[in-house]
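In: quick one: sequence plus predicted model below, questions after.
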Amino acid sequence: MNHLFPTYNRWNIKVASAKGTKIIDDQGKEYLDFVSGIAVNNLGNRNEKVQQAILEQLDQYWHVSNLYHQEPQQIVAKMLTDYSDGDSVFFCNSGAEANEAAIKLARKFTGKSKIITFKQSFHGRTFATMSATGQEKIHSGFGPLLQEFSYLDYNDSEGLSNEMDDTVAAVLLEVIQGEGGVVPAEAEFLNKVEELCKQYNALFIIDEVQTGIGRTGKPFAYQNFNLSPDIITLAKGLGSGLPIGAMVGKSYLKEAFGPGVHGSTFGGNPISIAAAKATLEIIFQDEFLDEVVEKGEYFKSSLHEALAGVECVQEIRGSGLMLGISCHVDVTAIINSLRDKGLLVLNAGPNVIRMLPPLTVSKEEISQAIELIKIEMAHFEMLNPV
């Protein structure tokens, strides 16, 4: 008997072990992991330096609560602010919690309630972050949502200009919509968002939960543009698989988030902080990030070349090692077939194959994945001619 709620469409894989870019099931079958725990294991499975940091912290203390000063929290917070436009950090346990904190802070600081987000966005599954998410399938069945969220068309500067006024507390967006189809924001649109937020004294919040921690070849994806958001939210890749999230904000926001205003019992847990520190020490290095850019460009250009003759492919998009193949067809059968052949990838909606390999992936492994994708997509087209 299964004693779990059926909240996940689980694949028919029982994981026995995992290391680097590989996952091994209970039958000994090896898979090339281009899911990375959904952009979590940016250093691959069981990175040795991260594992050693976790073990060392286990020998000191596991949990003492945020009533005490914990120097490792200060160290990780400084690393995040040194490599971002932020000045202060609030630690929590997930991306949804980070976005929840950002929503609360925006309303508290501005004294306003309206928050603008975008269609096909994804910001979490708590009531506030579900309400911020611009997807009906996420809302369905839960009754009235949290009020005063507006969902606009992504990359539509004119629509945003028409919606913005003095009642807006914040604009919340992803630089690349992940769950929404690996859809990148346009530079002109992002600049317009920042301009309008300043004009109307609204906060500019960027959700970096999936795009942050080196995924696009920068510490944070917004740094590929000339932007300086008021708040960024993080999770996923921050702890290399241990639960941790963070909200990073500008110094002037501190006045609105004083003692007793917000909190998290497990936020900044010592074990997760140890994992985050080791993770950032590796990823936030210029040489490492340069390699991510190089591998991302190789991945994208090689995909274009390999899939040039595949008629069902509409577009290849994304940045760094966050790429999507947009198709004219439902990609479920292709993803299932790739899994059977030993390559793990995701969907992002019904028509997009989403690929999130570890940032440590080799070019050889990228080439191996592309060859499998090419073969399976050609086979799919043969069986399902356009």
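Out: Great, that's in hand.
In: can we go C-alpha only for contacts and neighbour counts from here?
Out: Noted.
In: which stretches in the chain count as helices?
Out: Under the criterion DSSP state H, helices of the chain are mapped to 36-39, 48-58, 71-82, 95-110, 127-132, 136-139, 157-163, 187-199, 270-283, 286-306, 332-340, 363-383.
In: let's bring in a second one:
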Amino acid sequence: MNGEDQYLAALYQRFPVNLVRGKGTRVWDAAGKEYIDCMGGYGVALVGHCNDRVVAAIKKQADTLITAHMSVYNNMRLKFMEKMSTLTPPGLNKMFFTNSGAESVEGALKFARKYTGKYGIIAMNGAYHGKTFGALSVTYNEKYRKSFMPLLSGVKFVPYSDPNKLEEAIDETTGTVILEPIQGETGIIVPPDDLLPKIREICNKRNLVLVFDEIQSGLGRTGKMWAGQNWNTTPDIMCLAKGIAGGIPMGLIVAKPEIMEATKLGEHSSTFGGSPLACAAGTATLEALTDDKLVENAAKIGTQFKEGLKRLKEKHKIIREVRGLGMMLGVELRFEVKDVLFDGIRNGLLMLYSGRNIIRLLPPLVMDETTISRVVDIMDFVLSSEEKRRNVS
């Protein structure tokens, strides 16, 4: 047992590695062993560990002003919003700062309800939006929900890929539809090409607020700045967090002005939201994405990565399917992934899981061709070892 375990609440799946340093695509443990990081802090290490731009911005801001509540003005906050406004989809230019993905979802649900005056929400089978009460209410997996019932009333779940079922679920109480453009936690599920445009059309026709949870899929992860752009679909509200500030806790809600302005003075707030320190890190992160062309790199290297994984599928019967876009990839196995993940750690590769049998890969967008080739080689080795262990031939 690590010393942390005597203090930390036992709520996390723990991996047998003690990380003490990171740079770019690599992390190191206390013994000095190097790992290629395809876990990426569950998508937080978007622009790489200790990105030079982010580190410099944090150091400079920490010497200047760390905290400034949103009840006062701050130039660094303005700088971040000005930069973000050049990247958001057309029409989404009002912002609210949070500190996490779940907090962004909570705020989005409140803003949508206040705007529509309706409490009904439609979410998707397989959805994951967080574990606070509102976010948990629109999260599908029963293992997260069952101990905390009753949750929010008025929430309905419909099949992710069936817009007809969504339309059938709409009633006079429905005001909001929330979804992930690519479902992450449930296994990197990419929608059919016509799904998001159809849902947008339904929401327009029925006067519903469409919320995209881009917490994991946004900010270049899929090879587009926003995952919804892969299907030319713009929501009414967008939830952001994870890698938005290069590893510093930060979240953001971006919405159409008329939606955000329906919530009045004092009806929602966040004490730490939009701090100068987070905004400095966030601005540097956005500059890394644009000036260092990391979104384009995610598209290019992500294609190479996916092709390498598909070659592994041809070689290894243990692989059922490879899916995803850009640097948001999943490898579905025919068996549980735990032993593969732990063998990866032993061989210098950190990977994630989705459910019991899916490897989830969320590497930093600074990955290069040589590193991805090495990742594929390590995965080839550990999959071969797993097949031998299971007598798969």
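Out: On my side now, so go ahead. Everything numeric in this text was worked out from a predicted model, so none of it was measured.
In: about what we covered before: who wins for proximity to residue 30 of the first structure among the helices of the first structure?
Out: Distance to residue 30 of the first structure, taken as Cα to Cα, is lowest for helix 332-340 among the helices of the first structure, at 10.5 Å.
In: may I see the buried residues of that closest one?
Out: Going by neighbour count (16 or more other Cα atoms under 10 Å), the buried part of helix 332-340 of the first structure is 332, 334-339.
In: next, format the residues you listed as a markdown table and append distance to residue 362 of the first structure.
Out: A markdown table is the format used below for those (distance: Cα to Cα, whole Å):
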| residue | distance to residue 362 of the first structure |
| --- | --- |
| 332 | 26 |
| 334 | 23 |
| 335 | 21 |
| 336 | 24 |
| 337 | 23 |
| 338 | 19 |
| 339 | 20 |
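In: and which of the residues you listed is nearest residue 13 of the first structure?
Out: For the buried residues of helix 332-340 of the first structure, the nearest to residue 13 of the first structure is residue 339 (9.5 Å; Cα to Cα).
In: got the contact list for the aligned residue in the second structure for the closest one?
Out: Residue 339 of the first structure maps onto residue 345 in the second structure, with residues paired by TM-score structural alignment. Going by Cα atoms under 8 Å, 6 or more residues apart in numbering, residue 345 of the second structure touches 16-17, 35, 351.
In: from residue 356 of the first structure, how far off is the spatially most central residue of the first structure?
Out: Within the first structure, one residue has its C-alpha closest to the average C-alpha position: by Cα atoms, centre = their mean, that is residue 210, at 0.7 Å. With distances taken as Cα to Cα, to the nearest Å, residue 210 of the first structure is found 10 Å from residue 356 of the first structure.
In: who touches both of the two?
Out: Contacts common to residue 210 of the first structure and residue 356, judged by Cα under 8 Å, 6+ apart, are residue 39.
In: off-centre distance for stretch 226-239 of the second structure?
Out: 14 Å (Cα atoms, centre = their mean, to the nearest Å).
In: my bad, stretch 256-272 of the second structure
Out: So, by Cα atoms, centre = their mean, the centroid of stretch 256-272 of the second structure is 23 Å from its chain's centroid.
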